[in-house]
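Visitor: no sequence for this one, just the structure:
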C-alpha cells in the first residue's frame, strides 16, 4: 500500500500521527546540525524533502522588504520572482503571506491564476500548486516559507498540519541563527553586536531540543479547537520543558473588566480546579499579571509565591508545586490573547537558558492558539450560515404565524447565535404599538425600553423606531443610547450588542425582530447583510401567513361577533377584556366573557369555556352567553349556574362547559362567586399577594342540584382576574404550576389600569408559547370612592 497520496504526503491509515515520520526526520536534522550560515538552506531542503515537493524558498522580512535567503529546485526565473519584494503587495503569494501573516494555499494553476494573475506573468505557466506559510518566533514575523509542486495538490487537513508544524520548527531555528549566532541581516547593528541580542537570550544556548519539542509541536498542530489545544498543552507542554504541570488561560472576548478562562490538566486537585475556572486579567494571580502587562512572572519557590501572591500559596502547595512560571501569549498585532502557566515540584532558579526555552514553548502555544481561534471563528461562521439557511428554508414553507415563529425561534433558541430575541407584530387595534408574540432571553423589564412612558426620552430600541428602520447598537455607550434608564435596563440584561430589524410588506408595517448579543461589536458588514436577508424573508413569510390565515380569521371574526360588545362603563370599576384565538392549525374555540351592569351599582362578570375547536363550539358559546345574560338580572351566581346547567343539558351536545360567575358590589365592599369547573379567579387586595377563589363545583351539564356560592370582602384598589385555561395550560406542565405562574405575574405587575394589566398578562404568560387553545381574560380594578370612572374596553391583540 502506498504511504502517499498524489502529492506524496500522508501516511497509512493505521498511523495515529500521520505526519510524525516526516516531522521527526526534520527535527532530528535540525538537532544534529550547527546553527550557522547553512541554517536557511537546511530549513528549505528539509521542508521540500518532507513534503515531497518540487521546490521551495525561505525568505526573511527586513522592514518593508521580503528577501529570499535560500531556495531549492527553482529555475532562475522562479528565483528572480521570489524577490526582493515589498511588504504590502497583495498581488503575489509570498508578499501576501508576509503582509497578512496568514497562509496561502493554491491547489492548482487555475486557482493561482484566479487569485494571483501577476504570478503567472513572472513564472512558468506549467500546471503546479504552491503554499506559503508565515514563519513566526518570539512574537515576531521573521519571514515566509514557500513550497511548490509540479502537479495539482488538494491540501488535506494533515497536509496543512504538517506544513504549519514544519514552519514553527524552521522559525525557531532561523530565529536562533538570526539573533543569537551573529548574522548581519542588514537591519542596523550586526547580530552579535552589543545590545543586539534580545534581553535574556544567550548566544551559547541552542533553542529547546528539537526532538524534545516534537510531541508538543505535533499535538499543537493537530489541535483545531481551544479545548483540544488546552488538552495538548496540559499533556505535552510540561513534559517538553521538564515541568510537572502546565495550563493555559484564554482571554474571553467581550468580557466585562477582562476575564480569562482557565484550562487545567485533568489530574489537578478538583477543589483547586473548581476555584480557578476563570480569572481576572489583573495582578491578583500570576497568569492574570502576565496578561495585564507584566508579560512574564517567574516564581522560583514558595517563599516568592507567598510574598507576591499570598492568596495562592495554599492552593499551589495543595497542587504539589514549589515553583511556577507564567508567560503571556501574544497573537496578531502584539495583542495578548492568553497566558501559559507551568509548574515544578522543586524550586527553580530560572537561568537565562531555561527562560529562553520556556519563551520558545510559549510562542509555539501562542501561534497554535491563534490558529485554533481562527478555525473556531470560521467554523462558527459556517455553522451560523447553515442555520440561517435552514431558517430561510423553513420560512418559505411556513403557512401560519405559529409556523413562522417556530421557524425563526427553532427549539426556543434565538437565530444567528444571538443570546436573546424578540419577535413583535403590529397591534391591529393600535397600529402605533407592537405586541410581543414570541421572545427568548428578554427580561420583562425591557418592556419600558420598547414602550417608554409618555414624556420619557425615546429609546433607540423603542417600538416607534424599530418599525421604521434598522437599528444597530454595537455597544451601550451614552452616545449610542442617550437615555440613562434605557441604557441601564439594557446593561442589566447582560447584552451588549443589539440590532432591530423592521418587518415590512411594501408600505405596510408588520412588526420588528430584535436580536441581542453578549459581546460588543458582535456583527460585521457581512453579518448585517445576512440579517437584512433574514428580515426580508421573515417579512414575506408573515405577510403570506396572514393571507393564508384568511379562513381562520373569518372564523375568528364570527367568534368575536358572539362575544360581548364593547364593555360598558361600570360604577366604581375599571374593567377590560381580551380574547386571543388559537393558532390557525388548532382551529377556533368556545371561550367567552361578559360584563353585565345590574341595579344598585352591582356588576356581574362572567367567563366560560365550551370544549371543542370547531364552529359548533363557537355556536354553543353564543347560546350559553345569551342564556346567561337573560338570567343575570334575577339570579345570583349560584342560581344562575344552576339555570345554565339545565339549559346546557337540554339544548347543547357539548360534553364539557366551564363557567365562572362573579358578582361585584363595590358599595357594599363584597364579592360573591360561584364556579362550575372553571379555573379559579385571582383576587389581589391592596398590600397582599394574589389568592385564588378556588371553591369549585363540577362543570355545567352534570346537573348539580344545588351549587354553592361564596362571599368575600372587596376593598377599594383590589384587582380581580378571570381567565380561561388557555392562559395557564402548557404541555407537560401541571395546572397548579400554570396558576402559580399567573399569580406571580399578577403580583409583579405594577399598579396600573385594568387595560394595562390585561395586556401584561397575555404578553408575559403566552410569550414564546404555541397557542393550542383560545384564551379569554377579564381584569377588574376597584376604584377608590369618588375616583373618576374610566371607560372599559375590549381590545384583542392580533390573532
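Guide: Great, that's in hand. Since this is a predicted model, take the numbers as computed values, not measurements. Numbers count the residues shown, from 1 in each chain.
Visitor: For the rest of this, base every contact and every neighbour count on C-alpha atoms.
Guide: Will do.
Visitor: Next SSE downstream of the helix or strand containing residue 135?
Guide: Element membership of residue 135, judged by DSSP states H and E, is strand 129-137. Using DSSP H and E, the next helix or strand after strand 129-137 towards the C-terminus is strand 140-149.
Visitor: For residue 508, give its distance to residue 422.
Guide: As judged by C-alpha to C-alpha, to the nearest Å, residue 508 and residue 422 stand 20 Å apart.
Visitor: Same drill for those two, tell me which one is more crowded.
Guide: residue 422 (21 against 9; other C-alpha atoms under 10 Å).
Visitor: The more buried one: what secondary structure?
Guide: strand (DSSP: H, G, I helix; E, B strand; the rest coil).
Visitor: Could you double-check that it sits in contact with residue 447?
Guide: No - applying C-alpha atoms under 8 Å as the test, residue 422 and residue 447 come out as separate, 11.0 Å apart.
Visitor: ok, and here's another one to check against it:
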C-alpha cells in the first residue's frame, strides 16, 4: 500500500495528469513528481536513451546537483540501476540499504537513500529510458506499489511515444521541433549528428541547469564523456575568452526571441589546442510559450575555417596584386617624362612592393646611365651613375637574357656575381632585377632591393615580370616625349631674346618657364626694345594655346612689335597695327599683350593693354599694387579695335612687374589670392637688403635678377604647370648725377581764350630759356593750332606739355575728346568725320595739316575718355 498518497485515487490522479501532458518535457517532470508524491519518496530522476545508446539525465527532483556530477551522461554498461533496467527491460527494487552493495555507484553517491526503485519506460519491446526513485527509509515495495509504479511508467512511456508519433503524423510545427531538436526520436538525432564529420548534439535544460552533450560533442571539446559535469559554466569556460561575449549575446537573443541560436566561436580544449566550432540550436518552449530548453548540434569547423582563411588570404593577395597593377598602370600612363616615371616607381611602386631601394638605368649606346634611384646614398649613386654594357653585373645579364633575376639572400647574389662592378649595398638582403624591353628593343633595367631576405613566389615573379613590361613601355614613351620636348623648348627659347640689353637708368630681368604638362610649347614671350630718344619699350605677351602654331604666331607678333616700335609708332598705334596683323593672319588664335613705353630719364610711361593681366607696381616706399590700366580686347579678335593709353610715372627706385597669367593661375589657388601672394612677396623684398634702391647700378641689376628668381620659384616648384610662364621686371635706377629732365606743362580751363594766349606766350618764353629760340616760333604756332582745336571742339580743360630730350622737343596737347584728328584732303574739307559741314571748312582740319607739314613727327593717342595730340621738332642748329 502506498503511504505517501491517497491510494488508488492518488494514482489515478497521477495517471490523469500524465495523460494530459502535451509535450515531452512536461511529461517527464510530471512522472517524477507523481512518483515522489505517491510513494512519499525524497528524490527521483528520469534518464532517456540517446541515439548512440548512452543515457542522459532528462529530469531530476530532490537530488543535490553535486551528486549528479559525472552522472548526467551514462554509458549503456554503467552500473547504476537505470542503466541496468534499460539493458534488461526489467525493474529493479532495492528495499534496504543492506542490498546497495550490488550497485556501487549508488553507494558512491552517498545520497542518503535507504531504498530505491528503477523502472524501465517500455513501449512494446522498446525501452525509451528509465525512472529512478529513492526513499529515505526501508520499503518493502508491495505488489500494489509495484503495480502503481508500473502503471505510471507505462502510461508515461506510451504518452511519450504518442506525442512523438503524433508529430510524425503531421502534428503542429512545435511537435516537429520537439522531435528534431529535443532529440526524442533517435532516427532524427542520428541524422543530425551524422550529417557531417565531427558533429555532436547538445540539450540544455534551463530549469534544471543541465547541459547534456553526446559522446561526439564531448570529444570535440577534448573531454571523455564520463568526465563532463553537464554544467553550462563548464561550456563557457571552454570558450575562448575573446569569444565569450559573442556566445552569451547569441544565447540571450535566442532565448528572448524563442528562436534560433547560431554562434561560430573558438574553444580551448583541455590539451590547450584552439579549435573553431559552429553551433546551431533552437529554443523549445512549453505549452505556455515559456523557454524550457535549447537543443542543437555543434560542428568542428576548424579545418574548414583554416581553408577559408587560406583562401581569403589568397584572394586578398590576388586583389592586392590587381589593385597594385591597376594603380601603377594608371600612374605610369599619366607620367609624361622620364623623371615622372621614376617618381611613380619610387613614390608608389616601392612602398607598395614593401621594398627598400630602387634604381633605374636607361640604355645609352654601350652604357647604362642612371635615370633615378631611391634608398641609395650619394656614394652609391655616383658608383651606379654609369655602367658599361660589357661589364659583369646583374643588370647586364638580365638585359642580355631578357628575363628577370631574383636573389632571395646575399649568398645567392654573391654566388652568381662574385666580382661584379655593381656590388650590392651592405644592408640589402634580397633583390629583383628586371630587364626593360619594349618592342623587342632594350630600354634599360630596374633593380629592386630589400633589407631582409625574402622568398619570391611564382605569383611574385609573375607580378614583377608584368611590372617590368609596363615600366619599359612607359620609359620608352617618356624618352621620346623628353626628346621632342627638348626640341620644342629649344625652339621656344630661340624665339625669345637671348639676353636683355643693358639700359642706362634701368635694371631689368626676365624669366621663362615652359609648361610641365603636355609636349607642345606655348606662346608666351617678353621683349625689351630700345627706342629713339632714350625711351624703352617693354613687352609681355601670351598667344592662345600650346602648339607649334602658337609658338610660330608668337614669333610673328614679336617681330611685328619690334618693327612697329623701330618705326617710331606711339603705343596705341603699335598695338592697333599688331592687332590688325594678327586678324589678317590665317589663324584662329588670339593673343594678349601689354606694352609699356618708358622714359628712364623722368620715369614717365605710357601703357597699352590688350586683354592682358594688369602690371604690378612696387613703389620706392615698399607699397605694391596692381595698376588699373585701361585695356582693350585681346589681339586677333576685332580688326577695328582701338586701344587706350594710360599714363603712369615710375619714381626713382620703383619697380614694374609684367607677367603672363601662368604665373598666378593654378588649380589649387584662386587668381586673386595668387596675385595678393605676389604683392606680399614684392613688399617683403622691398624691406630686404636687395630692395635697397641706393646701391649702385651693378648691385641693382643683381638684386633684380635675384627677385626674378624669387618670383618664379613658387611656379617652378609646382609639380604640374598647365601654362607657360613669362615675367619681366624693370626697376628705375636713375643716375643721381644726371641732369634733371627738361619739361614744363600748363593747364587751360574750358573756353578760356585768354589762358590760351598766355600758354602760347609762356611756351615761347620757356623754349627761349631752354636755348631753343630757333624752335620757339614753330612750336608756338603748332601748339596754338592744336590748343585752338581742343578749346573750340573738345570742351573741358586742356593740358599743354613740353619736354626736351637732347635736341628733340616734344609738345603734347591733351583734351577730353576721343575723336581722332584727320588730315584735310587737298581741295578743302577734312577726310572723315570732321569733313565739310554746311559749306564751311572747319579750322581744325587746317591746323592738323599745318602740324603735318612743319613737325618732324606727330601723332595722337587715345587715353580712355581723353586723347593726346603731339608733335616733335628737332633743333638743327643746337642750343644757342
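Guide: Nice, thanks for sending it over. Bear in mind that the values here come from a model prediction, so they are computed numbers and not experimental data.
Visitor: Any idea what the TM-score is?
Guide: Superposed pair, TM-score by TM-score structural alignment, normalised by the length of structure 1: 0.37. Supporting alignment: 364 aligned residues with a C-alpha RMSD of 5.8 Å.
Visitor: Name the secondary structure element that contains the residue nearest to residue 747 of structure 2 when sequence neighbours are not counted.
Guide: Nearest in space to residue 747 of structure 2, with sequence neighbours left out and distances taken as C-alpha to C-alpha, 6 or more residues apart in numbering, is residue 799 at 4.5 Å. Element membership for residue 799 of structure 2, per DSSP H and E: strand 798-805.
Visitor: by contact count, what packs against that strand?
Guide: The contact analysis (3 or more C-alpha pairs under 8 Å, 6 or more residues apart in numbering; DSSP states H and E) places strand 798-805 of structure 2 against strand 742-748, strand 808-815.
Visitor: Just want the angle from the shortest one to strand 798-805.
Guide: Here strand 742-748 of structure 2 runs at an angle of 170 degrees relative to strand 798-805 (axes from the mean of the first three to the mean of the last three C-alpha atoms, to 10 degrees).
Visitor: So for strand 742-748 of structure 2, what gets flagged as buried?
Guide: For strand 742-748 of structure 2, a neighbour-count test (16 or more other C-alpha atoms under 10 Å) marks 743, 746, 748 as buried.
Visitor: Give me the contacts around whichever helix or strand comes after that strand.
Guide: For strand 742-748 of structure 2, the following helix or strand on the C-terminal side (DSSP H and E) is helix 753-769. With contacts defined as C-alpha atoms under 8 Å, 6 or more residues apart in numbering, helix 753-769 of structure 2 is touched by 744, 746, 748-749, 773, 775-777, 779-780, 783-784, 787-788, 791, 800, 802.
Visitor: isn't residue 444 of structure 2 right next to residue 435, touching?
Guide: Yes - Residue 444 of structure 2 lies in contact with residue 435 (C-alpha under 8 Å); the separation is 6.5 Å.
Visitor: Need the residues touching each of those two.
Guide: Common contacts of residue 444 of structure 2 and residue 435 (C-alpha under 8 Å, 6+ apart): residue 399.
Visitor: I'd like to know which elements the helix or strand harbouring residue 701 of structure 2 is packed against.
Guide: Using DSSP H and E, the element containing residue 701 of structure 2 is helix 697-717. The contact analysis (3+ C-alpha pairs under 8 Å, 6+ apart) places helix 697-717 of structure 2 against strand 506-513, helix 671-687, strand 725-732.
Visitor: Please identify the most buried of the ones you listed.
Guide: strand 725-732 (a mean of 25; mean count of other C-alpha atoms under 10 Å).
Visitor: So which elements touch it?
Guide: Counting by 3+ C-alpha pairs under 8 Å, 6+ apart, strand 725-732 of structure 2 packs on strand 506-513, strand 522-530, strand 536-546, strand 655-659, helix 697-717.
Visitor: for the ones you listed, which one sits closest to residue 685 of structure 2?
Guide: Closest of these to residue 685 of structure 2 is helix 697-717, at 7.4 Å (criterion: C-alpha to C-alpha).
Visitor: what ranges do the strands span in the stretch 501-650 of structure 1?
Guide: With DSSP state E, counting those that start in this stretch as the criterion, the stretch 501-650 of structure 1 has strands at 508-517, 573-580, 590-597, 603-610.
Visitor: Which strands or helices does the last one pack on?
Guide: Spelled out, it's strand 603-610 of structure 1. So strand 603-610 of structure 1, by 3+ C-alpha pairs under 8 Å, 6+ apart, packs with strand 590-597, helix 615-631, strand 657-665, strand 775-782.
Visitor: what's the angle between the longest helix along structure 2 and strand 506-513?
Guide: For structure 2, the longest helix by residue count, based on DSSP state H, is helix 458-495. Counting by the same axes, to 10 degrees, helix 458-495 of structure 2 lies at 150 degrees to strand 506-513.
Visitor: which helices and strands does helix 458-495 of structure 2 pack with?
Guide: Against helix 458-495 of structure 2 (3+ C-alpha pairs under 8 Å, 6+ apart) you get helix 302-334, helix 338-344, strand 430-438, strand 441-450, helix 548-566.
Visitor: mind running it again at 7 Å?
Guide: Under the contact criterion of 3 or more C-alpha pairs under 7 Å, 6 or more residues apart in numbering; DSSP states H and E, helix 458-495 of structure 2 touches helix 302-334, helix 338-344, strand 430-438.
Visitor: Could you single out the most deeply buried of these?
Guide: Scoring those by mean neighbour count under mean count of other C-alpha under 10 Å gives strand 430-438 as the most buried, with a mean of 26.
Visitor: which SSE is residue 397 of structure 2 in?
Guide: helix 394-401.
Visitor: Flag every buried residue along that helix.
Guide: 394, 395, 396, 397, 398, 399.
Visitor: again with stretch 24-32 of structure 1
Guide: Using 16+ other C-alpha under 10 Å as the test for burial, stretch 24-32 of structure 1 gives 24, 26, 27, 29, 30, 31.
Visitor: From residue 59 of structure 1, how far off is the second one?
Guide: In other words, residue 26 of structure 1. With C-alpha to C-alpha as the criterion, residue 26 of structure 1 and residue 59 of structure 1 are 19 Å apart.
Visitor: still on that earlier bit, could I get the helices and strands packed on strand 603-610 of structure 1 as JSON lines with distance to residue 317 of structure 1 and mean neighbour count?
Guide: JSON lines is the format used below for those (distance: least, C-alpha to C-alpha, whole Å; neighbours: other C-alpha atoms under 10 Å):
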{"stretch": "strand 590-597", "distance to residue 317 of structure 1": "69", "mean neighbour count": "25"}
{"stretch": "helix 615-631", "distance to residue 317 of structure 1": "75", "mean neighbour count": "19"}
{"stretch": "strand 657-665", "distance to residue 317 of structure 1": "70", "mean neighbour count": "25"}
{"stretch": "strand 775-782", "distance to residue 317 of structure 1": "64", "mean neighbour count": "25"}
